[in-house]
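In: okay, here's the prediction I keep looking at, along with the sequence it came from:
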Amino acid sequence: MNSSQFDVIIIGGGPGGYVSAIRAGQLGLKVAVVEAAHLGGICLNWGCIPTKALLRASEINHLLHNLGEFGFAADNMRFDLAKVVKRSRAVSAQLSAGVGHLLKKNRVTVINGFGRLDGSEGDNRRVSVTPTKGGEALRLLAPHVIIATGARARVLPGLEPDQKLIWSYREAMVPTELPKRLVVIGSGAIGVEFASFYRNMGSEVTIVEVAERILPVEDAEISDLARKAFEKQGMKILTGAKIVSVSKGADTVTLKVEAGGKTQEITVDRVISAVGIVGNVENIGLEGTAIEVDRTHIKVDPYCRTAEKGVYAIGDIAGPPWLAHKASHEGVMCAEMIAGRKVHPMDPLNIPGCTYCRPQVASVGMTEARAKDAGYKIRVGRFPFIGNGKAIAMGEPEGLVKTIFDAQTGELLGAHMIGAEVTEMIQGYVIARTSELTDEELKETVFPHPTISETMHEAVLAAYDGALHF
């Protein structure tokens, strides 16, 4: 078994792992990344990036079928699904290759294989690697190891993906034909994004959600507006719903669903299961260590340190929020800490959430309900897109920006948005929270006109009865 010495070894090359490796390389550390499948991880190859390419195509399809609103007309509009999927895969391939270039540029050693903790030697942690394509096993040594193995889709009994009738996110991203009828189980970000894509491409879509509302982690008011928008688009939505049974036919699936005290049967061509994730904690050598696992996720302190000396965990494997940008931030924090730099622990309430359905949803900080439960006396501001000139000019008048402030201190406790381009706009509120700005600074901030971002300013003013355009 060959051995190599490094300053830090990273197990997993996703958005947490590869970003951590780049930053560690920039700081002069000798770094190895062990990746079993593809650089960029699920996010870049089978998640965040390719789904956005698909959603862009579906937005174009929606616009093409509503040209009359803008004074245009076209006949015989159609799309080539194979080309839509091909473009999505090409975008991922391009970016994955770019990650490899960046790692090489920063002198990071990339090892294709399955890595696992394998004890220690003196001050070093030992990581054994089984090469993906066979060959002699490797032994890597480093005083620091970062676990970034990510997560996989949760599978419900009876709804195991079969690559034909019941799809996971992977099959849903590479359809060979458009299903006429589709059920999406789960209405988190992944579920509603797929529901949005297929509905905009022409499928009949039903969302089945076990919680009492869709997008359950979002502010209740935003969830309600999203439901109304989806139903206006023709989606059917069942909340507080339970799958009683699943029956597969030759090319259809029949679900018996219990919701609202009633049971109904729904027959569709395909089912997408999007019911959460499970951390990849198996076969990575946690046995015999002090590392603690809670519901498939590794327990860490605010600096991503596990209970095992010299071992860190970042990204999805380290618990919520399960977001690529959270993983990357944690990776940079670990790299800088290992290099001896002073770092600040991550505050989960400053991590924005973005959902790229139509209309988009974005948020940061506390929901109104959570702020009340925490004992805050709050002020709430709301501003609708219908009061914004740019939104009306774009043909996107449906949306809302909601702000939540501490009535005593003026702290921005949370911000919640639904509408066009809100995933680009939310960063303004993230900066405000990170910089600990109060309502006074936000009121005095000048927003450019005409932009949809003016709704953000108006929502701040509205919390203090000062909205100007509504």
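Out: Looks like it came in fine. Numbering: from 1, shown residues only.
In: CA only for contacts and neighbour counts going forward, please
Out: Noted.
In: tell me, which strand in this protein spans the most residues?
Out: What stands out as the longest strand in the chain, according to DSSP state E, is strand 109-121.
In: helices of the stretch 201-350 of the chain, start to end?
Out: Listed from the start of the chain, the stretch 201-350 of the chain has helices (DSSP state H, counting those that start in this stretch) covering 220-232, 324-338.
In: give me the most central residue, the protein.
Out: L323 (4.4 Å; CA atoms, centre = their mean).
In: can you give me the end-to-end distance of stretch 318-329?
Out: End-to-end distance of stretch 318-329 (CA to CA, to the nearest Å): 13 Å.
In: now swap in stretch 166-174 and tell me
Out: Distance between the two ends of stretch 166-174: 13 Å, counting by CA to CA.
In: and if you look at stretch 8-15?
Out: End-to-end for stretch 8-15, by CA to CA: 17 Å.
In: off-centre distance for that stretch?
Out: 19 Å (CA atoms, centre = their mean, to the nearest Å).
In: another structure for you, compare them:
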Amino acid sequence: MNYDVIVIGSGPGGYVAAIRASQLGLKTAVVERESLGGICLNWGCIPTKALLKSAQVFEYINHAAEYGIKTAEAEADFAAVIKRSRGVADGMSKGVQFLMKKNKIDVIMGTGKAKPGNKVEVKAADGTQKDYTATSIILATGGRSRELPNLKQDGKKIIGYRQAMVLPEQPKSMVVVGSGAIGVEFAYFYATLGTKVTVVEFMENIVPVEDEDISKQLLRSFKKAGIEVMTSSSVESVDTSGAGCKVQVKTASGMQTLECDIVLSAAGVVANIENIGLEEVGIKTEKGKVVVDEFYNTNIKGYYAIGDIVPGQALAHVASAEGIICVEKIAGHKPEPLDYNNIPGCTYCSPEIASVGYTEKAAKAAGYELKIGKFPFSASGKASAAGAKDGFIKMIYDAKYGELLGAHMIGANVTEMIAEIVVARKLETTGHEMLKSVHPHPTMSEAIMEATADAYGEVIHL
């Protein structure tokens, strides 16, 4: 079969690229070795949010008395929570199957590998192999859980995120290694359901990519929720020979031994660039990523790469945007390159975290003079009514021209609020314009206006 475009991988980068290619009149196929939708739909973004929602509902019920509601004591059915999460993921994957049919995209099940001469070799589950040709081949093979050398995952006692989503029974205690989005989301989920959780983070702050004020607030919230946090600490070894795990942790004050049922390794993701034909085709890599230009061309004509296997944030929405830009360029359109400094990041623990643009530290390092405003949700009427007063919004502006440099949010539902900032930055909105844009009351979102007012010395409600 000869195609205009073959995409290897059907995650949020691959399947979105395939749909856009088909919309633009290109004959398209997708190669997938497991389930349509990739890790995000099946083992990442979507099912984790289902787990977190169950934890949030359990938390609400346990605090119902604070809202004037009497309930019997709630009990979490761990197996049912896991089952619901898997059902949500399966439904989403079926949705992608429907989209493939609707857009007349051929789905080729098997392991895809790029070959020289614009070919893709697909090895099916039964071992049979077949070659396909395409004018353009897009590699979208995604990432997987990073394995630390002294923390080899056995899938039973030392696990990655995939096993963490389908454990047969709830552990009584867990050590989470790493406090990025994956680590803190699972820490919140398990702790809320009653597991004793300790988070071990190598860096000085948890959620280390976030603004330091956000990290400090999450630390306070986690401690209040009974989650233990060890920063500037590293796991040196884990002894799994007994019934549980004995975790040796190196801290500033010396070695400590933690005992737990399960160790979750959440030290980030690594790109799936092995065995996809890069060496045979001659495609360049650097620091474990495929080298591409601003339109995702590799160094070999007709071969492209997007998503977690190229430099840039390893996020589903980034992969989707890259896929669309890539195929629009292939189709002869003139897309705008992606602005990687205007990508929102969201973490769905409780309280939620959302951010975009410069942190305060990065903005100062870039030489900006700053106007910074903060508005705590403790001063928000809507947050008080909702019983969600933890957190704040922090707005960062350039003092000279009023450019909106960054926004950092921690609190209930802030992941639904960050898009306003992304659009505002795209439109080059200034602090003055943000301040004079009337926000509805009472809402959590009016804290964006209030934080801006604070930056300009005009705050009313503080």
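Out: Nice, thanks for sending it over. Quantities reported herein were computed from a predicted structural model and do not represent experimental measurements.
In: just to revisit the earlier point, kindly reformat the helices of the stretch 201-350 of structure 1 as CSV containing distance to E121 of structure 1.
Out: CSV is the format used below for the helices of the stretch 201-350 of structure 1 (distance: least, CA to CA, whole Å):
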stretch, distance to E121 of structure 1
helix 220-232, 52
helix 324-338, 19
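In: out of these, which is closest to I317 of structure 1?
Out: Set against I317 of structure 1 and scored by CA to CA, the helices of the stretch 201-350 of structure 1 come closest in helix 324-338, at 9.3 Å.
In: which bit of structure 2 covers the top helix by length along structure 1?
Out: Secondary structure assigned by DSSP state H gives helix 81-105 as the longest helix of structure 1. Aligned using TM-score structural alignment, helix 81-105 of structure 1 spans residues 78-102 in structure 2.
In: post-alignment, that stretch versus structure 1, mean distance?
Out: Its matched residues in structure 1 lie on average 0.5 Å from stretch 78-102 of structure 2 after superposition (mean CA distance after the TM-score superposition for structure 1).
In: for that stretch, which positions count as buried?
Out: Residues of stretch 78-102 of structure 2 classed as buried: 78, 81-82, 85-86, 88-90, 92-93, 96-97, 100 (neighbour count, 16 or more other CA atoms under 10 Å).
In: name the residues that touch it?
Out: For stretch 78-102 of structure 2, the surrounding residues in contact (CA atoms under 8 Å, 6 or more residues apart in numbering) are 15, 19, 35-37, 41-43, 46-48, 50-51, 54, 106-107, 165-166, 168-170.
In: let's see 7 Å
Out: Applying CA atoms under 7 Å, 6 or more residues apart in numbering, the contact partners of stretch 78-102 of structure 2 are 36-37, 41-42, 46-47, 50-51, 54, 165-166, 169-170.
In: thinking again about what came up before, any idea which of the helices of the stretch 201-350 of structure 1 is most buried?
Out: Most buried of these, by mean neighbour count (mean count of other CA atoms under 10 Å): helix 324-338, with a mean of 22.
In: quick one: that helix aligns where in structure 2?
Out: The aligned range for helix 324-338 of structure 1 in structure 2 is 316-330, by TM-score structural alignment.
In: average distance between the matching stretch and structure 1?
Out: Here the mean offset of stretch 316-330 of structure 2 against structure 1 after fitting is 0.7 Å, by mean CA distance after the TM-score superposition for structure 1.
In: just give me how far that stretch sits from the chain centre.
Out: Distance of stretch 316-330 of structure 2 from its chain centroid, counting by CA atoms, centre = their mean, is 17 Å.
In: what's near enough to touch the closest residue to R213 of structure 1 other than its chain neighbours?
Out: Spatial nearest neighbour of R213 of structure 1, excluding adjacent residues (CA to CA, 6 or more residues apart in numbering): T239 at 5.7 Å. The neighbours of T239 of structure 1, taking CA under 7 Å, 6+ apart as the test, are V208, E209, V210, A211, E212, R213, I214, A259.
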